[in-house]
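> I'd like to go over a predicted model; first the sequence, then the structure.
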Amino acid sequence: MSIEVIRARGLTRTYTLKSGPVHAVRGIDLTVQRGEILGFLGPNGAGKTTTLRMLVTLLPPTGGTVEIAGHDLLRDPAGVRRRIGYVAQSGGLDPACGVREELITQGRLHRLSKPEAAARAAELARDLALDDLMDRPTAALSGGQRRRLEIALGLVNRPEVLFLDEPTTGLDPGSRADLWALVRRIRAEHGTTVFLTTHYLDEADALADRIVVVDAGTVVAEGTPAGLKDRYTGDPGASLQDAFLAITGRTETDEPLAV
């Protein structure tokens, strides 16, 4: 039986400016099942980033309800934070710190004792192929190595839901392939739910069990990659980009497809 790990109903976010209100998110309904890899896509200005920031407790909703891993986003944001991992697009590594220090510090921030934090750092280093890098400063890491470390930091607290914001931006094809394999392994070995935003539609096609497309602050389509391609192009073997263009009514000459 499927179990909902994210449930949002009527999620909204309105910004009040001197020129008037700006409705960034206009009542999003969203359900994510435990162990699912969800691709969350949308063109520029669709409200995708605003939605993500609300779900990870960085931005309070204007309205609606959200429950993540059994905890209410508004009434218990600390409970939500204890059960999620978040890997931001820009990262947040201290170039003066070593890999081991970053991992142990993250463990301490999650209230692990020093021995527990060190043990968890060693465990993640083994799992994410960071063993040989533990004493290296983060400034000396390659792009792919940095991204593996940032994902390791997001896994320190053994989250039920891992939010990945544009995880492969700027990586070479080999490093992208390594990250795809890592995401699949995290889900397969630990049952972790993965909430993925990405610029790359081929990435969403390869990784996501299901895709949700938002535009103008609302959900405009959702389904499996093959299902969306079949529904919107008539060809399940078409590219996800073709389906995305049909869903959003854009052309290949418009602005970049995803935020």
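On my side now, so go ahead.
> could you use CA atoms for every contact and neighbour count after this?
Will do.
> wouldn't Thr193 be in contact with Val183 here?
No - Thr193 is beyond contact range of Val183, at 10.0 Å (criterion: Cα atoms under 8 Å).
> ok, these two, which is more surrounded?
Remark: of Thr193 and Val183, Thr193 carries more neighbours, 25 against 20, as counted by other Cα atoms under 10 Å.
> all helices of this structure, in order?
Shown for the chain, the helices assigned by DSSP state H span residues 48-55, 77-82, 99-109, 114-127, 143-155, 173-190, 201-207, 225-233, 240-248.
> the longest one packs against which elements?
Identification of packing neighbours for helix 173-190 by 3 or more Cα pairs under 8 Å, 6 or more residues apart in numbering; DSSP states H and E yields helix 143-155, strand 193-197, helix 201-207.
> any chance of the ones you listed in JSON lines, plus distance to Glu222?
Conversion of those to JSON lines gives the following (distance: least, Cα to Cα, whole Å):
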{"stretch": "helix 143-155", "distance to Glu222": "26"}
{"stretch": "strand 193-197", "distance to Glu222": "14"}
{"stretch": "helix 201-207", "distance to Glu222": "13"}
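> ok, which of those comes nearest Gly10?
With Cα to Cα as the measure, strand 193-197 is the member of those nearest Gly10 (18.9 Å).
> could you check the angle that closest one makes with helix 48-55?
Counting by axes from the mean of the first three to the mean of the last three Cα atoms, to 10 degrees, strand 193-197 lies at 150 degrees to helix 48-55.
> helices and strands around strand 193-197, which ones?
Packing partners of strand 193-197 (3+ Cα pairs under 8 Å, 6+ apart): strand 37-41, strand 161-165, helix 173-190.
> that older thread, the helices and strands packed on helix 173-190: which one's closest to Val161?
For Val161, the closest of these is strand 193-197, at 4.6 Å, according to Cα to Cα.
> buried residues, the closest one. List them.
By 16 or more other Cα atoms under 10 Å, the buried positions in strand 193-197 come out as 193-197.
> can you check stretch 9-24 too?
Residues 10-13, 23-24 are the ones in stretch 9-24 that count as buried (16+ other Cα under 10 Å).
> ok, those vs Arg81, which is closest?
Nearest to Arg81 among the buried residues of stretch 9-24 is Leu11, at 18.3 Å by Cα to Cα.
> try this one side by side with the last:
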Amino acid sequence: MDDWFDTDVTSDVGDTDETTHSDPTAARALSVVNNTDSDDDWFTAAAPEPAAPTTAEIPTPRTASAPARRRGVVVAVGALAALLALAGGAAVLVAAAMPGDTQNLTIPESATPTLVPATPTPAPPWCSGLAAGEPASTSASDPGAATIAGFETAYYERRDAGLARSYVAADAHVGSIEELGAGIASVPSGTRHCVLTTRLQPGLYAVDLFTRTAVGGALEQIRQTITTVDSPTGPKGALITSISAREGK
């Protein structure tokens, strides 16, 4: 069935022998055509198509583990909180720097509270409760009670007759400076005293004077009635006008 192909080729070759010797160009062309059976078949063969990758060769996308996702969320939240804090601080600084703004900015203080030492409560006088009346002191708001306390302090503690007499009116029924000095000398040095007063009416006081010597002495109670008068010349705003003994309790 293919005899036509063989016949034509033979005749063509025979016919061209002479032409080959006479035409070098034709000879070279014929040589190229006749080399179709050589080892150069790769030139005419179609290049093989690349094989499709198998399922095993396709990389599988990596999925972040649960701890990694949690760490990412924590980092994101922390970054957001830091940005909000910086934004708040910048807003405060901008508000403080704005001219004409008279609003006072309050800066929060330390969370640690400042401890203020408590003021110790002074102990009550040692004669409190030994008799009726309130302890008398030179800082009392009542001028009469403060004057009585000043007189007793000058007499027993300061042992100063002149100072004691300064709390007494000039015409009072009380001894002179010399007489007061003699009385002070009879009191043992270091004797402690304590005064309780009861105001009976303006300028009239029931006084309970307690004394105790420094070295284990006996307690002594002296009951007195003392009158005072308000006076701007008195050291405490009043002056003693009389001191007398009082009977009873």
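Right, received. Where do you want to start? Because the structure is a prediction, the values reported are computed rather than measured.
> after superposing, what score do the chains get?
The TM-score (TM-score structural alignment, normalised by the length of the second structure) is 0.17; 69 aligned residues with a Cα RMSD of 5.7 Å.
> sorry, back to before: out of the helices and strands packed on helix 173-190 of the first structure, deepest packed?
strand 193-197 (a mean of 25; mean count of other Cα atoms under 10 Å).
> tell me what angle that strand forms with strand 161-165.
Using the same axes, to 10 degrees: strand 193-197 of the first structure against strand 161-165 is 10 degrees.
> among the helices of the first structure, which is nearest Asp215 of the first structure?
Of all these, helix 240-248 sits nearest to Asp215 of the first structure, with 7.1 Å by Cα to Cα.
> in contact with Thr211 of the second structure: list those residues for me.
Thr211 of the second structure makes contacts with 191-194, 219-221, as judged by Cα atoms under 8 Å, 6 or more residues apart in numbering.
> please report how far it lies from His21 of the second structure.
From Thr211 of the second structure across to His21 of the second structure, the span is 167 Å (Cα to Cα, to the nearest Å).
> same deal with Ala206 of the second structure?
Applying Cα to Cα, the value for Ala206 of the second structure to His21 of the second structure is 171 Å.
> the more surrounded of those two?
The neighbour comparison of Ala206 of the second structure against His21 (other Cα under 10 Å) goes to Ala206, with 21 against 11.
> and the helix or strand hosting Ile240 of the second structure, which residues are buried?
Here Ile240 of the second structure is covered by strand 238-245, with elements defined by DSSP states H and E. Buried positions in strand 238-245 of the second structure, judged by neighbour count with 16+ other Cα under 10 Å: 238-243.
> closest to Asp8 of the second structure among those residues?
Nearest to Asp8 of the second structure among those: Ala238, at 163.9 Å, using Cα to Cα.
> isn't the closest one up against Thr147?
Yes - the criterion here is Cα under 8 Å, and Ala238 of the second structure meets it with Thr147 at 6.2 Å.
> hmm, back to that, just checking, what packs against the strand holding Ile240 of the second structure?
Judged by 3+ Cα pairs under 8 Å, 6+ apart, strand 238-245 of the second structure is in contact with helix 143-152, strand 168-173, strand 219-230.
> mind putting these into CSV with mean neighbour count?
Output for those, formatted as CSV (neighbours: other Cα atoms under 10 Å):
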stretch, mean neighbour count
helix 143-152, 25
strand 168-173, 16
strand 219-230, 17
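> please enumerate the strands of the second structure.
Per DSSP state E, the second structure carries strands over the ranges 134-135, 168-173, 192-201, 204-212, 219-230, 238-245.
> helices or strands next to the shortest one in the packing?
To tie it back to what came earlier, the one meant is strand 134-135 of the second structure. If you count contacts as 3+ Cα pairs under 8 Å, 6+ apart, strand 134-135 of the second structure packs onto strand 192-201.
> which neighbouring elements make contact with the strand it packs on?
strand 134-135, helix 143-152, strand 204-212.
> need the strands of the second structure in CSV with distance to Pro143 of the second structure, can you?
Putting the strands of the second structure into CSV (distance: least, Cα to Cα, whole Å) gives the following:
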stretch, distance to Pro143 of the second structure
strand 134-135, 14
strand 168-173, 13
strand 192-201, 11
strand 204-212, 12
strand 219-230, 7
strand 238-245, 6
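> just to revisit the earlier point, of the helices and strands packed on strand 193-197 of the first structure, which is nearest Gly79 of the first structure?
Short answer: strand 161-165, nearest of these by Cα to Cα, at 12.6 Å.
> packing partners of that closest one?
Contacts defined by 3+ Cα pairs under 8 Å, 6+ apart place strand 161-165 of the first structure against strand 84-87, strand 193-197.
> hang on, Arg199 of the second structure packs against Tyr205?
Yes - distance between Arg199 of the second structure and Tyr205: 4.6 Å, which falls inside the contact criterion (Cα under 8 Å).
> more neighbours: these two, which one.
The neighbour comparison of Arg199 of the second structure against Tyr205 (other Cα under 10 Å) goes to Tyr205, with 22 against 17.
> what's near enough to touch that one?
Counting by Cα under 8 Å, 6+ apart, Tyr205 of the second structure touches 197-199, 225-227.
> tabulate those residues (TSV), appending distance to Asp3 of the second structure.
Converted to TSV, those look like this (distance: Cα to Cα, whole Å):
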residue	distance to Asp3 of the second structure
Thr197	161
Thr198	162
Arg199	163
Thr225	171
Ile226	170
Thr227	170
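> so which residues of the second structure form helices?
With DSSP H as the criterion, the second structure has helices at 3-15, 17-22, 24-34, 41-44, 66-97, 143-152, 161-165, 177-185.
> tell me which of these sits nearest to Pro135 of the second structure.
Closest to Pro135 of the second structure of the helices of the second structure, according to Cα to Cα: helix 143-152, at 9.0 Å.
> tell me who's in contact with Tyr232 of the first structure.
Counting by Cα under 8 Å, 6+ apart, Tyr232 of the first structure has contacts 243, 246-247.
> from Ala79 of the second structure, how far off is Leu93 of the second structure?
Separation of Leu93 of the second structure from Ala79 of the second structure (Cα to Cα) stands at 21 Å.
> much appreciated, bye for now.
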